[in-house]
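A.B. asks: I'd like to go over a predicted model; first the sequence, then the structure.
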Amino acid sequence: MPDPSPALSPYDAIVLVSFGGPEGPDDVLPFLRRVTAGRGIPDERLAEVGEHYALFGGVSPINAQNRSLIAAIEAELAIRGMPTRIAWGNRNFDPLLADTFTELATAGHRRLLVLTTSAYSCYSSCRQYRENLADAVAAAREATGVTLEVDKVRPYALTPGFGAGNVAAVRDAVLEARSGSAATPALLYVTHSIPTAMDATSGPGDGEGHLYSRQHLWVAEAVTEQVAGELGLPDLHGELVFCSRSGPPQQPWLEPDVNDRIEELAAEGVDTVVLAPIGFVSDHMEVVYDLDTEARATCERVGVRLVRAATVGTHPRFVGGLVDLLLERAAQARGEAPAPAAWTGEDVRPSVCAPGCCPNLRTARPALCGQD
């Protein structure tokens, strides 16, 4: 793998890091075992979850979408005169992050810049990736004797590229909804639910917490305001709902569930709902099953028309924004102080996480790219 463009120095490799997903029926159970390792979940329960994947031939769309995103980032870098190959490593399925880091170390790379496919701030969206980075560096060191140096770009939910991609998606979906109804549709912004304790501790250890939910609310408010203005719909209002709850019943998770809210809206006389999956970068399983399958079934049962907005995917503004973040982090590593791109005027996350940020509430583990 050749070194990146000099504009990305001092880094000699760029790595996209994602969650990963099965690519065939035989992969589903091993994948779910890896995702839930250490939680004592029996195979019988994992097999029930695996039925979601069976609806799609045992294939999660996430890996194919990551390949498309990598190609789009490489194309954007080439357009800017910075031809660069992007490496790829997953937390839970091939190509595994530890293997990717080991291959890079063997090939002579020493300083890596990581871009994750998670835009928000909480333990599972940020710190857990940082723990995975520490594990992968340790694995590469054991295999090769080389200690890699790793940095990552900051969480990017509140950056212009992510915002522009979501504005375009929601605008198109609202227009489609309006084509079949004179009424302004109900607009539900959807993200992955997490335990309320994880949300309460998201953000710096000395802050007010709840950064995960606050970031989503900021994005939802900003998207709604811009779309309402562009379309001349002052009565367009959005609200935040959640999907993919997976914890035990006695553990509080963020609510309301998207299906519960759809049922409530139907009872209130709403006939059209737009679902905007702002919590996700691409149409992976939480989107194609939880929204396109399960929530759609709920809408059909209660007589509500569903229009689903796209994820940012490979929207040109989103991809361009990711390249901007790579360049921003490289400039910081060179000792420069570039002005961070911000979209909503709200909290700009640092590239190096503050002490106590988004802690692991189960057990203390080493994590890279932070001050603790």
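C.D. replies: Looks like it arrived, so ask away.
A.B. asks: when you work out contacts or count neighbours from here on, use the C-alpha atoms and nothing else.
C.D. replies: OK.
A.B. asks: ranges for the helices of the stretch 51-200 of the chain?
C.D. replies: For the stretch 51-200 of the chain, the helices defined by DSSP state H, counting those that start in this stretch occupy 62-79, 97-106, 128-144, 160-179, 196-200.
A.B. asks: want to throw those into JSON lines with mean neighbour count and distance to residue 114?
C.D. replies: Below are the helices of the stretch 51-200 of the chain laid out as JSON lines (neighbours: other Cα atoms under 10 Å; distance: least, Cα to Cα, whole Å):
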{"stretch": "helix 62-79", "mean neighbour count": "18", "distance to residue 114": "12"}
{"stretch": "helix 97-106", "mean neighbour count": "22", "distance to residue 114": "11"}
{"stretch": "helix 128-144", "mean neighbour count": "20", "distance to residue 114": "9"}
{"stretch": "helix 160-179", "mean neighbour count": "21", "distance to residue 114": "17"}
{"stretch": "helix 196-200", "mean neighbour count": "18", "distance to residue 114": "24"}
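A.B. asks: which of these sits closest to residue 50?
C.D. replies: Comparison of the helices of the stretch 51-200 of the chain against residue 50 by Cα to Cα identifies helix 62-79 as nearest, at 15.4 Å.
A.B. asks: for residue 319, what are its contacts?
C.D. replies: For residue 319, the contacting residues are 69, 72, 73, 76, 161, by Cα atoms under 8 Å, 6 or more residues apart in numbering.
A.B. asks: A further structure is provided below for comparison with the first:
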Amino acid sequence: MTASATIVTPTGTAAPAGSVQFQIDGDNFGPAEPVSSSGASFTGQILKGPNGLTVPGTNTLKATFTPADPTHYSASTPGSAGFTLSQEDARAYYTGALLASTGSINNTTANVTLAATIKDITAVTGDPASDQYPGDIRNAIVTFVNRDASGAVLCSAPIGLVSLSDSTVGTATCTSTPLLANTTAGGSQYTIGIVVSGYYTRNLQTDDQVINVYIPQSNFITGGGYLNNTSSAGQYPGAIGQRTNFGFNVKYNKSGTNLQGNINVIVRNNGRVYQIKGNSMTSLATLVCTANPCPTTTSASTATFNGKASIQDITDPLNPISIDGGATLQVTMTDFGSPTSDKIGITVWNKSGGLWFASNWDGTRTVEQTLAGGNLSVH
């Protein structure tokens, strides 16, 4: 925005030397600008200040003149003008569970892990709405809604950064209100919408995602192995060229009434070693192949499980350092029946918003990566 002020003097007299300080809602907008040709101006990006800016809404721009010669001239009474500040454009990408189970054959509802990556418009290459003024995506709020129920709110979440060095890309995750699973039709489908508010705006059905909630059978998954890091991301990523080891076992008890399991992931970066552990699973969803034989590279089985996880720095095993004790975990996998073809994707979100770890990040979401060693099994 460009702010400008004119120094008005009696006819025939020149404006005295001095400077003009612009303020928006009590916060300085740029430095004091010297008067030149009876005026002063400043062009800059409007950022959230200590007093805050109302977005959207009416704001007040003030200009105060301070003379260089206070002996003969007095400071001016601030001149003011109102203006409306519009929200910045954001782009939203759903990254949460697409298939979720109720967690038990006796339960008919599920609390689904919903997640999204939110980007400042400047982070979206080639978007026609892009501009040259990046903001801080943490000033946005994400609300997940049920489009099939007139936009009923499922949950809301703050946004945290994927990388602390980039304020334009963030993630948000929360657990939905209970969603009912149809007991006879293989599950129930829900259209999930993403509404971005706060200092940003986005609410388009082109971003919607359909998820399926179903009552599970006696499925189980197991696996172990390692990935060679190539594109890990988050605030605790795996270093390129180093290994991320993992092992997990998730299943229902014999009666199908309780989901049990655990996962252990070891991440290495810059001489530090981090451990991700989870033993509180909330959902296991599988799509088991039906061809004979299977699974194969052309007829695979897939699975997604969600739960809670803790993260520790275990570089010194005798003195582990806790990082987060209630992170949100999501693991997706594809079982091709061959250890050299199986793929896995591991995501750990900060419960307060942001990304702790992604095993293979494409700039928007975690993409499954082929195992460098080990095996996955979906049943």
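C.D. replies: Thanks, I have it. Because the structure is predicted, anything quoted here is derived from the model rather than measured.
A.B. asks: quick one: TM-score?
C.D. replies: TM-score for the superposed chains, counting by TM-score structural alignment, normalised by the length of structure 1: 0.23, backed by 143 aligned residues with a Cα RMSD of 6.9 Å.
A.B. asks: one step back: including distance to residue 297 of structure 1, could the helices of the stretch 51-200 of structure 1 go into CSV?
C.D. replies: As requested, the helices of the stretch 51-200 of structure 1 are exported to CSV (distance: least, Cα to Cα, whole Å):
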stretch, distance to residue 297 of structure 1
helix 62-79, 22
helix 97-106, 36
helix 128-144, 33
helix 160-179, 18
helix 196-200, 27
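A.B. asks: residue 190 of structure 1: which of those is closest?
C.D. replies: Shortest distance between residue 190 of structure 1 and these, using Cα to Cα, is found for helix 160-179: 11.9 Å.
A.B. asks: which neighbouring elements make contact with that closest one?
C.D. replies: Using 3 or more Cα pairs under 8 Å, 6 or more residues apart in numbering; DSSP states H and E as the contact criterion, the elements in contact with helix 160-179 of structure 1 are helix 211-231, strand 272-276, strand 305-308, helix 316-333.
A.B. asks: what residues of the last one count as buried?
C.D. replies: Okay, so that is helix 316-333 of structure 1. Of all the residues in helix 316-333 of structure 1, those buried under the rule 16 or more other Cα atoms under 10 Å are 316-331, 333.
A.B. asks: got the angle for that helix vs helix 160-179?
C.D. replies: 160 degrees (axes from the mean of the first three to the mean of the last three Cα atoms, to 10 degrees).
A.B. asks: so helix 316-333 of structure 1 versus helix 62-79, what angle?
C.D. replies: Between helix 316-333 of structure 1 and helix 62-79, the angle formed by their directions is 70 degrees, by the same axes, to 10 degrees.
A.B. asks: please apply the same query to the second one.
C.D. replies: For strand 272-276 of structure 1 and helix 62-79, the angle between their directions (the same axes, to 10 degrees) works out to 70 degrees.
A.B. asks: mind giving me the packing neighbours of strand 272-276 of structure 1?
C.D. replies: Packing contacts for strand 272-276 of structure 1, counted by 3+ Cα pairs under 8 Å, 6+ apart, involve helix 160-179, strand 186-192, strand 305-308.
A.B. asks: right, and those - which one's nearest residue 217 of structure 1?
C.D. replies: The nearest among these, by Cα to Cα, is strand 186-192 at 8.9 Å.
A.B. asks: remind me what the closest one packs against, helices and strands.
C.D. replies: Counting contacts by 3+ Cα pairs under 8 Å, 6+ apart, strand 186-192 of structure 1 is packed against strand 238-243, strand 272-276.
A.B. asks: just to revisit the earlier point, quick one: closest of the helices of the stretch 51-200 of structure 1 to residue 150 of structure 1.
C.D. replies: Sorting the helices of the stretch 51-200 of structure 1 by Cα to Cα, the top spot, which is the nearest, belongs to helix 128-144 at 7.9 Å.
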